[in-house]
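# Provided below are the primary sequence and the corresponding predicted coordinates.
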Amino acid sequence: MCLVCVCDEDERVVGQQAAGGACPHCGGMVQALDVQSNWRFCFVPLYFKTKRKLYCSICSRRLHSVAR
C-alpha cells in the first residue's frame, strides 16, 4: 500500500508597494507585498486567499504589524 500526498500550495506575488515606517532591526524601508495563495488537491483548486505581508527591503526580514 502506498500513500502519496497530492496536496499542493502555490504562492505568488500579485502586488508590491512601499509601506510607511522603518524596519526596527536595520532601519530600512518596509515593502508591503500582496500574496495570493492557492491550495490544490489532485490539481483541482480548492482555496484562494490574498494576504498582505510586510518585509524589509534591506535585511529581507518578515515584519509583523501590530493591531491597535
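The structure has been received and is ready for your questions.

# CA atoms for contacts and neighbours, from now on please.
Noted.

# residue boundaries of the strands in the protein?
For the chain, the strands defined by DSSP state E cover 7-22, 29-41, 44-56, 62-63.

# Second structure follows, compare the two:
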Amino acid sequence: KKEIGRKVAPGACPYCGGKVQAVDVEGRLRFCFLSICFRLKRKYICTLCSRRLVLYS
C-alpha cells in the first residue's frame, strides 16, 4: 500500500475532539509479481489520537 496524499477533512474526532485527515491510499492486487489492478481508497484518521475513523452516511 502506498500513500498518495493527505487532506484536512471537515469535522472532529468523536473520541478526543481532534482534527480529521483524509488519506488517499493506493492498493495493488498482485499475482506472481505482476500488478493486476489498482484500487484507490480514502481513509479517515484523527491527527491527535491516530485512530482510524469510519464514515456512516
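Okay, I see it. Fair warning: this is a prediction, and the values are worked out from it, not measured in the lab.

# circling back to that earlier point, any chance of the strands of structure 1 in a markdown table, with mean neighbour count too?
As requested, the strands of structure 1 are exported to a markdown table (neighbours: other C-alpha atoms under 10 Å):
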| stretch | mean neighbour count |
| --- | --- |
| strand 7-22 | 12 |
| strand 29-41 | 17 |
| strand 44-56 | 14 |
| strand 62-63 | 15 |
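
# Counterpart of residue 58 of structure 1 over in structure 2?
Superposed on structure 2 with TM-score structural alignment, residue 58 of structure 1 falls opposite residue 48.

# For its match, which non-adjacent residue is closest in space?
residue 18 (5.5 Å; C-alpha to C-alpha, 6 or more residues apart in numbering).

# dump the residue contacts of that neighbour.
12, 46, 47, 48, 49 (C-alpha atoms under 8 Å, 6 or more residues apart in numbering).

# Would you point out the most distant pair within those residues?
Distances among the contacts of residue 18 of structure 2 were taken as C-alpha to C-alpha; the most separated pair is 12 and 49, at 11.6 Å.

# ok, back up a step: now do the match of residue 58 of structure 1: how many residues are near it, please.
Per other C-alpha atoms under 10 Å, the neighbour tally for residue 48 of structure 2 reads 13.

# list the contacts for it?
Contacts of residue 48 of structure 2 by C-alpha under 8 Å, 6+ apart are 16, 18, 19.
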